[in-house]
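> Provided below for reference: sequence and predicted model.
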Amino acid sequence: MKKAIYSMIKEPKGKIYEAIIDYSNLICSSFSLVQRNSYELNNNSKALLIELRPFLISELEANEWPGTILLKDKALLRKFTLDNGSVAILKKYANSLYEWQQPNLLEDLCFYKLIDGEVWMATISHENDGYFEITENEFSIMLTMFPYLKEYICKDINNEL
């Protein structure tokens, strides 16, 4: 089946945010967060990094990640294992999807599928933007499990992948 972009039309907050994080744990194996060089980390984001350290898979300098291309700067892209432990940390430190911004947290939470490592969900937090790269069938399954997501997500008609 062909994948398409399904954009978030409202920011997932509270229980909706938690439902997306919990669901990602069922179908994804990893997630990434970005640390911009142009912003300092505060005590909260430093504590987050300490808690996430056991889940760290990779850390590399990048100028590109899902949803973002930097023209002049680079950032530190960290990829982490997604499991019950890291999910608890993601829910502990944020109550909404676009809350993932420096200096208080890291940026641009992104989830990668268990099956093929492809992007499942990406965010551009400072632009209050997020989207899913999923098939129509995957979208239907999400709506069956979480009917209220219909208010938060819609298909981008011109963005088939």
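Received it, and whenever you're ready, just let me know what you need. Residues are numbered from 1 along each chain as shown.
> C-alpha only now, for contacts and for neighbours.
OK.
> Contacts for the helix or strand harbouring Lys155 next, please.
If you go by DSSP states H and E, Lys155 is part of strand 153-160. Outside strand 153-160, the residues within contact range by Cα atoms under 8 Å, 6 or more residues apart in numbering are 2-10.
> let's see it at 6 Å
4-9 (Cα atoms under 6 Å, 6 or more residues apart in numbering).
> buried residues in it?
153-155 (16 or more other Cα atoms under 10 Å).
> Following the chain past the helix of greatest length in the chain, name the next helix or strand.
Looking across the chain with DSSP state H, the single longest helix is helix 14-27. Sequence order places strand 28-36 as the next helix or strand after helix 14-27, per DSSP H and E.
> centre of the chain versus that following strand, how much separation?
Remark: strand 28-36 is offset 7 Å from the chain centroid, using Cα atoms, centre = their mean, to the nearest Å.
> Just the contacts of strand 153-160: which are in strands?
4-8 (DSSP state E).
> Need the residues you listed in JSON lines (columns: distance to Glu107).
Listed next are the ones in strands among the contacts of strand 153-160 as JSON lines, based on distance: Cα to Cα, whole Å:
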{"residue": "Ala4", "distance to Glu107": "24"}
{"residue": "Ile5", "distance to Glu107": "20"}
{"residue": "Tyr6", "distance to Glu107": "20"}
{"residue": "Ser7", "distance to Glu107": "18"}
{"residue": "Met8", "distance to Glu107": "17"}
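> One more to weigh against that first structure:
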Amino acid sequence: MLMLNKNVMGEEYKKLINILSEHCDCFAFVERRQLMKNEKERLDYITNLTTKIQGNLIKTNIQSKWETTALGGGNTAYVFYFELNDTTSEFLKEKSNSLFEWHNPKLPEDLMFYQNDKCLLAGCSHEGFFMVDEALWNSFLLS
């Protein structure tokens, strides 16, 4: 995996989501519990935000680590996993105009994309980096 500090924005962001949609079957994002002033209200906000794609929700896990982050001190986060298809791809493009725009409070954090449980892209928006499979990144650059 390559680690990049370049934000992907605008039409490039939409192009990246399209390429990820061709190569991945699932995406996820994170809601860190320690950032929630009121957990129920925040989870309701996320449910409202994702109303159009709730039928594509695969699972929600409580985790202390994921591709870009390992939380210490017993902290945990909700990680929401969704099918990646035309509907959810459009959702990702409608809700944001950039890979690093995925962060609290407007949106969940740390978009991740998977193919058969293998992560091909994992963002860490609030720290301004993402990791990406080299072959997928080359496909993006050549498109």
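Nice, I can see it. Values in this document were obtained by computation on a predicted structure and should not be read as measured data.
> Any figure for the gap between the counterpart of Thr76 of structure 2 in structure 1 and His126 of structure 1?
Applying TM-score structural alignment, one finds that Thr76 of structure 2 aligns to Lys74 in structure 1. Counting by Cα to Cα, to the nearest Å, the gap from Lys74 of structure 1 to His126 of structure 1 is 16 Å.
> So between these two, which is more surrounded?
Lys74 (17 against 13; other Cα atoms under 10 Å).
> quick one, what contacts Arg33 of structure 2?
76-77.
> how about it, what's its partner in structure 1?
Counting by TM-score structural alignment, the partner of Arg33 of structure 2 is Asn37.
> And that match, how far from Leu48 of structure 1?
Separation of Asn37 of structure 1 from Leu48 of structure 1 (Cα to Cα): 17 Å.
> What ranges does structure 2 have for its helices?
In structure 2, the segments counted as helices under DSSP H are 10-23, 39-49, 86-95, 134-142.
> For Gln63 of structure 2, which of the ones you listed is the nearest?
Gln63 of structure 2 sits nearest to helix 39-49 of all the helices of structure 2, at 15.4 Å, using Cα to Cα.
> now for structure 2, which residue lies nearest the mean position of the chain?
Leu111 (1.4 Å; Cα atoms, centre = their mean).
> Return the residues in contact with the aligned partner of that one in structure 1.
The equivalent of Leu111 of structure 2 in structure 1 is Leu109 (alignment by TM-score structural alignment). The contact partners of Leu109 of structure 1, taken as Cα under 6 Å, 6+ apart, are 32-33, 123.
> In JSON lines, list these along with distance to Pro103 of structure 1 and neighbour count.
Compiled in JSON lines, these are given as follows (distance: Cα to Cα, whole Å; neighbours: other Cα atoms under 10 Å):
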{"residue": "Ser32", "distance to Pro103 of structure 1": "17", "neighbour count": "24"}
{"residue": "Leu33", "distance to Pro103 of structure 1": "13", "neighbour count": "22"}
{"residue": "Thr123", "distance to Pro103 of structure 1": "17", "neighbour count": "25"}
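> okay, those in JSON lines with distance to Ile134 of structure 1 next?
Listed next are these as JSON lines, based on distance: Cα to Cα, whole Å:
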{"residue": "Ser32", "distance to Ile134 of structure 1": "18"}
{"residue": "Leu33", "distance to Ile134 of structure 1": "20"}
{"residue": "Thr123", "distance to Ile134 of structure 1": "14"}
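> if we can go back for a sec, touching, the match of Thr76 of structure 2 and Trp65? I think so.
No - the criterion here is Cα atoms under 6 Å, and Lys74 of structure 1 misses it with Trp65 at 10.6 Å.
> Packed most tightly, which of the helices of structure 2 would that be?
Among the helices of structure 2, helix 10-23 has the highest mean neighbour count (mean count of other Cα atoms under 10 Å), at a mean of 18.
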